[in-house]
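A.B. asks: just to be clear, the model below is a prediction. Sequence and coordinates:
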Amino acid sequence: MDSTIALILTQDGIVNGAIYALLGLALVLVFAVTRVIFIPQGEFVAFGALTLAMLIENKTPGTMWLLPIAGVVVFLMELGEGIRQQAWKSLAKSFFWFVVIPLASLWVIPAVAAAKLPLWADVLLSLVIVIPLGPMLYRIVYQPLAEASVLVLLIVSVAVHFALTGLALVFFGAEGWRTPAFVEGTVNFGFGDWSAQSLFVVLTSVALIVALWLFFGHTLYGRALRATAVNRRGARLVGISTTMSGRLTFTLAAFVGALSGMLIAPVTTVYYDTGFLIGLKGFVAAIIGGLSSYPIASVGALAVGLLESFSSFWASAYKEVIVFTLIIPVLLWRSLTTHHVEDEE
């Protein structure tokens, strides 16, 4: 291996690590606030990338059908709860947000998809389509099980993963998709050339991580999420709605997943089930951080990306095995150095 190959592998590892860092942060956030090990995080990666790819091809993305379907289910659940609690005023608001707007999107999205829009407009439309699925998924699946054990929530997450993977196959088919690069060309740093697209991915990931840090440190909702992550029972006692925290957390997770998928779509072919492996590597990074530490998860994500990149050169047939084997020593070390903690402790 010469310096040129090492530089290329390092570049690929840093780009992959930046994506895994975003997914790892999302997984840590979801687990800290809701105790859900969010296995379907990777599906939002695939939904974001494939929705964008179809819009660029002026095709109507199948994910738009998920909005009215999920919206009707959410409204029916809200209707049942509203009848029990005699909360009639909230039903009108729920009907507007979960039924009227999703049904209206069935007319708006095809018309917009048929138009030749710039890439940034397709990105925004893809986010508008995919992000609402996050809080809807929480309302349908996880909110009724908010007090269940971590094991039950994990089993439910696996079931949701298989359901979303099947829907992705129906909506997008088995063929792979790619999108055009956000930026073209190369950037010379003196010691070698870097792809402008790779640099764009890294800088966008860093900017998003900084934005999330500012959100959690300097906004009311961010501090509410931090309080819920530290102690869910204490957060409820001081008036913070854990239901609101859960919905906001899943909204952020859907946003991070969808945007991550759009960032990698120009550099790799995305299939309906591609997000699963990508999400698992983000999960490895989150495990390195103990599902609690954002900085350690970010460092772990970079390590996972570099290990995957260099493994693909030395032993490409075993690169996935090598990456996932990294979990074993981490879990062994944590099992020997930590003590049992109750959910609400």
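C.D. replies: All right, it came through fine.

A.B. asks: contacts, neighbours, all on C-alpha from now
C.D. replies: Fine.

A.B. asks: against which helices or strands is the top helix by length along the chain packed?
C.D. replies: What stands out as the longest helix in the chain, according to DSSP state H, is helix 3-34. If contacts are counted by 3 or more C-alpha pairs under 8 Å, 6 or more residues apart in numbering; DSSP states H and E, helix 3-34 sits against helix 196-218, helix 220-230, helix 242-264, helix 274-288, helix 294-314.

A.B. asks: looking at those, which is closest to residue 160?
C.D. replies: Closest of the helices and strands packed on helix 3-34 to residue 160 is helix 274-288, at 12.1 Å (criterion: C-alpha to C-alpha).

A.B. asks: report the buried residues of stretch 319-331.
C.D. replies: For stretch 319-331, a neighbour-count test (16 or more other C-alpha atoms under 10 Å) marks 319-320, 322-323, 326-327 as buried.

A.B. asks: the most centrally placed residue in the chain: what's it in contact with?
C.D. replies: Within the chain, one residue has its C-alpha closest to the average C-alpha position: by C-alpha atoms, centre = their mean, that is residue 257, at 2.5 Å. If a contact means C-alpha atoms under 8 Å, 6 or more residues apart in numbering, then residue 257 has 22-23, 26, 41-45, 48 as its contacts.

A.B. asks: ok, and what's touching stretch 194-205?
C.D. replies: Residues external to stretch 194-205 that are found in contact with it (C-alpha under 8 Å, 6+ apart): 11-12, 14-15, 18-19, 22, 181-188, 263-264.

A.B. asks: buried sites along that stretch?
C.D. replies: The neighbour-count criterion (16+ other C-alpha under 10 Å) identifies 194-202, 204-205 as the buried residues of stretch 194-205.

A.B. asks: any idea how far the nearest residue in space to residue 26 that is not next to it in sequence lies from residue 231?
C.D. replies: Nearest residue to residue 26 in three dimensions, chain neighbours excluded: residue 253, at 5.2 Å (C-alpha to C-alpha, 6 or more residues apart in numbering). When C-alpha to C-alpha, to the nearest Å is applied, the distance between residue 253 and residue 231 equals 20 Å.

A.B. asks: this is the other structure I want to compare:
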Amino acid sequence: MDSMIFWTLVVDGVVNGAIYALLAIGLVLVFVVTRVILLPQGVYMSFAALTLSQFQRGNVPGTAGLLLALGLAAFVIDLLRSRVTRAWLMRRVASDLALPAIMYALVTWLVPLRPNMAIQIVLTLALITPLGPYLYRLAFQPLEQASVLTLLIASVGVHIALTVLGLVFFGPEGFLANPLSSAHFEAAGIVISGQSAIMVAVSLVIMVLLWLLFDRTLIGKAMRAVAVNRVGARLVGIPISQAGEITFALASFIGAVSGVLIAPVSMVYYDTGFLIGLIGFVAAIIGGMGSYPLAVAGAIFVGLLQSFAAFWNSNYQQVVVFTTLIPILLLRSLRAPAVEEDE
């Protein structure tokens, strides 16, 4: 292996690691605030990639109808279990019924007109992002006080349901979206595509925005309080359920951005999100499922490891990545303090 190949593999690993970092951050964010191990995080990514591909082919994606159905279901469920006031009703009608209906009408109107790439990306993000809060209210909010194991079982069920719906909406074939940039430039003799540069730049921008959100805004500080002590946050008046909704919205937005970034560089199928999301989960585990910087570092490590493993033998690249998790979990288990199980 000469230096040119080495640095090419490094660039490829960093680009892949940037995507894994976004997924890992989404997983850590949801886990520390709601204690949910969000297996559907990768599904958001695949739904976004396939939705963008359908826009570019002039088809109305099934996610538009899914948004409409989930909004209606969330409204009905909340109507049955909540105390209805005029302000509550107006807010829920706007967020659960009007928003999905407007998005569905907008998509069906714009798709035949073949809008440009920027509008397609905005529509994709607008369709995928609200799925997170709706799924939280339907599947996880009723289990707010349940154990982590119960929440994990619910997460598995949601993942399976969304994967089946993905097969219904998009079929078994894979899709590839048009590139965000066709530019290429050279740095130290290594050719870097504009698409790769965009992927890394967008990932860095999102990380900075998340840091500003949690460090400088009242909403971010409230979510940090919920992550540190849920009971204490509730006692000082922080609505736990609302924090969960915002967290799931951020996670689905991050997943949607990841899907938009990966759609032009990799063939995406209805179940592709499971494997990529699992790699993001490995990165989050390496970071301890509680630290955003360590999750990012773990994602870069996984991306580099996968890149060099693919050069060594592409058939074993996933095996190498997942096998690396075994000594890390063993080391963490040996170093973790003994904790008595709650009754």
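C.D. replies: Thanks, I have the structure now. Computed from a predicted model, the values in this text were never measured in an experiment.

A.B. asks: more neighbours: which of residue 253 and residue 231 of structure 1?
C.D. replies: Neighbours were counted for residue 253 of structure 1 and for residue 231 using other C-alpha atoms under 10 Å; residue 253 has more, 26 against 15.

A.B. asks: so what corresponds to the more buried one in structure 2?
C.D. replies: Under the alignment by TM-score structural alignment, residue 253 of structure 1 pairs with residue 251 in structure 2.

A.B. asks: residue contacts, its match?
C.D. replies: Contact criterion C-alpha under 8 Å, 6+ apart gives 26-27, 29-30, 41, 132 as the residues in contact with residue 251 of structure 2.

A.B. asks: closest to residue 290 of structure 2 out of the residues you listed?
C.D. replies: For residue 290 of structure 2, the nearest member of the contacts of residue 251 of structure 2 is residue 29. The distance, counting by C-alpha to C-alpha, is 8.1 Å.

A.B. asks: need the nearest residue in space to the aligned partner of residue 114 of structure 1 in structure 2, chain neighbours excluded.
C.D. replies: In structure 2, the residue paired with residue 114 of structure 1 is residue 112, using TM-score structural alignment. Beyond its immediate neighbours in the sequence, the residue positioned closest to residue 112 of structure 2 (C-alpha to C-alpha, 6+ apart) is residue 58, lying 5.8 Å away.

A.B. asks: distance check, the one you found against residue 110 of structure 2.
C.D. replies: On the measure of C-alpha to C-alpha, residue 58 of structure 2 and residue 110 of structure 2 end up 9 Å apart.

A.B. asks: not counting sequence-adjacent ones, nearest residue to whichever residue in structure 1 pairs up with residue 144 of structure 2?
C.D. replies: The alignment partner of residue 144 of structure 2 in structure 1, by TM-score structural alignment, is residue 146. In space, and not counting its chain neighbours, residue 146 of structure 1 is closest to residue 34: 7.2 Å by C-alpha to C-alpha, 6+ apart.

A.B. asks: how many other residues sit next to the one you found?
C.D. replies: Using other C-alpha under 10 Å as the criterion, the residues surrounding residue 34 of structure 1 number 27.

A.B. asks: and the contacts of residue 251 of structure 2, which is closest to residue 340 of structure 2?
C.D. replies: residue 30 (24.8 Å).

A.B. asks: so who does the closest one touch?
C.D. replies: Residues in contact with residue 30 of structure 2 (C-alpha under 8 Å, 6+ apart) are 36-38, 244, 247-248, 251.

A.B. asks: likewise residue 83 of structure 2?
C.D. replies: If a contact means C-alpha under 8 Å, 6+ apart, then residue 83 of structure 2 has no contacts.

A.B. asks: ok, now residue 309 of structure 1?
C.D. replies: Residues in contact with residue 309 of structure 1 (C-alpha under 8 Å, 6+ apart) are 9-10, 12-13.

A.B. asks: that one -> structure 2?
C.D. replies: Checking TM-score structural alignment: residue 309 of structure 1 goes with residue 307.

A.B. asks: against residue 280 of structure 1, how distant is residue 274 of structure 1?
C.D. replies: Residue 274 of structure 1 is 10 Å from residue 280 of structure 1, by C-alpha to C-alpha.

A.B. asks: shared neighbours of those two, anything?
C.D. replies: Counting by C-alpha under 8 Å, 6+ apart, the contacts common to residue 274 of structure 1 and residue 280 are residue 42.

A.B. asks: what's the local residue count around residue 282 of structure 1?
C.D. replies: Counted with other C-alpha under 10 Å, the burial measure for residue 282 of structure 1 works out to 33 neighbours.

A.B. asks: what's it aligned with over in structure 2?
C.D. replies: Taking TM-score structural alignment as the alignment basis, one finds that residue 282 of structure 1 is matched in structure 2 by residue 280.

A.B. asks: what of residue 291 of structure 1?
C.D. replies: When structure 2 is aligned by TM-score structural alignment, the residue opposite residue 291 of structure 1 is residue 289.

A.B. asks: pretty sure its match sits against residue 33.
C.D. replies: No. Under the criterion of C-alpha atoms under 8 Å, residue 289 of structure 2 makes no contact with residue 33, lying 11.3 Å away.

A.B. asks: how about the helices of the stretch 51-200 of structure 2, start to end?
C.D. replies: For the stretch 51-200 of structure 2, helices defined by DSSP state H, counting those that start in this stretch occupy the ranges 62-81, 86-92, 99-110, 117-128, 131-135, 148-170, 194-216.
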